[in-house]
Structure formats: structure tokens, C-alpha cells
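# A predicted structure for the sequence below; I have some questions about it.
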Amino acid sequence: MTIHATPALPDLRGVASWRKSTRSSSGGNGQCIEVACLDATVAIRDSKHCSDAGYPVLAVDTTSWAGFVNELKTTA
């Protein structure tokens, strides 16, 4: 799988429409990720740190994201 470079992300708080992964832990222990689709970029963050001022966000292009998801489906 090839990972393509993506531009730096702006501050996404209050802008991005985040959704929690359906595959995240359902035990209520906070082990979750959230994703947001932004044009040609998918942003991923840790839901435990989403309100932090400098929270880390991983961003990948949609082609890389689709490849990642397809790889997960074929190995699951």
C-alpha cells in the first residue's frame, strides 16, 4: 500500500464532522478512534484527546484510506 503525502490540516475543532468507528471498543473504556472526511482527505483522531488544544490528528488521502480499509477487510 502506498501512502501519499497530504497537506497540513487546519484546526478542525468545530469544523469537521467526526464519527466514531463502529469497530472501536464497546466496553466504555475510551479506546476509540474517530474519523472525519474532508474533501480528498480523511482525518483520524483519538477520541480521548479530541478536546485538547493541540490534539494529534493523522491525515491521509482518500485513496490511502480506502486501501487501508480494504486491507483490514481482507485480513479480518
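Now that the structure is in, tell me what you want to look at. Numbers count the residues shown, from 1 in each chain.

# Every contact and neighbour count from this point should use C-alpha atoms.
Fine.

# For Val60, pull up the helix or strand it's in.
If you go by DSSP states H and E, Val60 is part of strand 57-61.

# in that strand, what counts as buried?
Residues 57, 59-61 are the ones in strand 57-61 that count as buried (16 or more other C-alpha atoms under 10 Å).

# Next, format these as JSON lines and append distance to Lys20.
Output for the buried residues of strand 57-61, formatted as JSON lines (distance: C-alpha to C-alpha, whole Å):
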{"residue": "Val57", "distance to Lys20": "14"}
{"residue": "Ala59", "distance to Lys20": "16"}
{"residue": "Val60", "distance to Lys20": "17"}
{"residue": "Asp61", "distance to Lys20": "19"}
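
# what's the strand holding Val60 packed up against?
strand 41-46 (3 or more C-alpha pairs under 8 Å, 6 or more residues apart in numbering; DSSP states H and E).

# okay, now the one to match up with it:
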Amino acid sequence: MKNTNKRSLSEYDEQDLIKQYEIEKAENILQLKSKYRKIVNAGIASWVKDFQAGQIKIDTVDDLKKLIELDLQLQNDDQD
């Protein structure tokens, strides 16, 4: 005997599932951005510490600039 029962979702259920998926996706992105910002901030703090200790010279600020730009980009993405 062949089972011919099919389960279908109502339009409301489908929209609800899509909304739930989008919310979970957005939450995951926010969590990742938060983790990335912590890494960037730790990198900035480490750079400043090394600079203050005289281990980094002024001609190597490009790494700090990249970290700051990344942090600003992550902040701007959060505001959009």
C-alpha cells in the first residue's frame, strides 16, 4: 500500500518559518560581528601596548590603521 498523505504548510506557516530563519540568521551575524570586534579590540590593545613599550616604531602603524578601519566597518555594519 502506497502512502499518499502529504503534509503541506499554510501560507502563514511558511511565512512564519521564513521570518524565524531570517531572525536566526541575523542573530548569528550579530554574534559573529561581536566576536570579531573583540578580536579586533584585543589586537588594537596589543598594538598600543607594544607601541608604548617601544617595540613598534611609527613607520609600522599600517597594522593599527587596518585594525581601526576594520573595527569602524564592523560598527557601521551594526548601525545599518
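Perfect, I can see it now. Not measured: the values here are computed from a predicted model.

# With both chains overlaid, what TM-score comes out?
Here the TM-score for the pair of chains, by TM-score structural alignment, normalised by the length of the first structure, is 0.23; 29 aligned residues with a C-alpha RMSD of 3.5 Å.

# re earlier: could you list the buried residues of the helix or strand following the strand holding Val60 of the first structure?
Stepping forward along the backbone from strand 57-61 of the first structure, the first helix or strand reached (DSSP H and E) is helix 62-75. Across helix 62-75 of the first structure, burial judged by 16+ other C-alpha under 10 Å covers 62, 64-65.

# Go ahead and flag the most central residue of the second structure.
Lys33 (2.1 Å; C-alpha atoms, centre = their mean).

# Isn't that residue up against Gln73?
No. In this structure Lys33 of the second structure lies outside contact range of Gln73 using C-alpha atoms under 8 Å: 10.3 Å.

# so Ile44 of the second structure touches Lys66, yeah?
No. Assessed by C-alpha under 8 Å, Ile44 of the second structure is found out of contact with Lys66, at 9.7 Å.

# Look at the two and report which has more neighbours.
Legend: neighbour count by other C-alpha atoms under 10 Å for Ile44 of the second structure and Lys66, higher for Ile44 (19 against 13).

# and the more buried one, what is it in contact with?
Contacts for Ile44 of the second structure (C-alpha atoms under 8 Å, 6 or more residues apart in numbering) come out as 64, 67-68.

# following the longest helix seen in the second structure, which helix or strand shows up next?
When the second structure is parsed with DSSP state H, its longest helix is helix 11-52. Beyond helix 11-52 of the second structure in the direction of the C-terminus, DSSP H and E gives the next helix or strand as helix 62-79.

# That following helix - contacts with which helices or strands?
Short answer (3+ C-alpha pairs under 8 Å, 6+ apart): helix 62-79 of the second structure packs on helix 11-52.

# got the angle for the helix it packs on vs helix 62-79?
Angle, helix 11-52 of the second structure to helix 62-79, by axes from the mean of the first three to the mean of the last three C-alpha atoms, to 10 degrees: 150 degrees.
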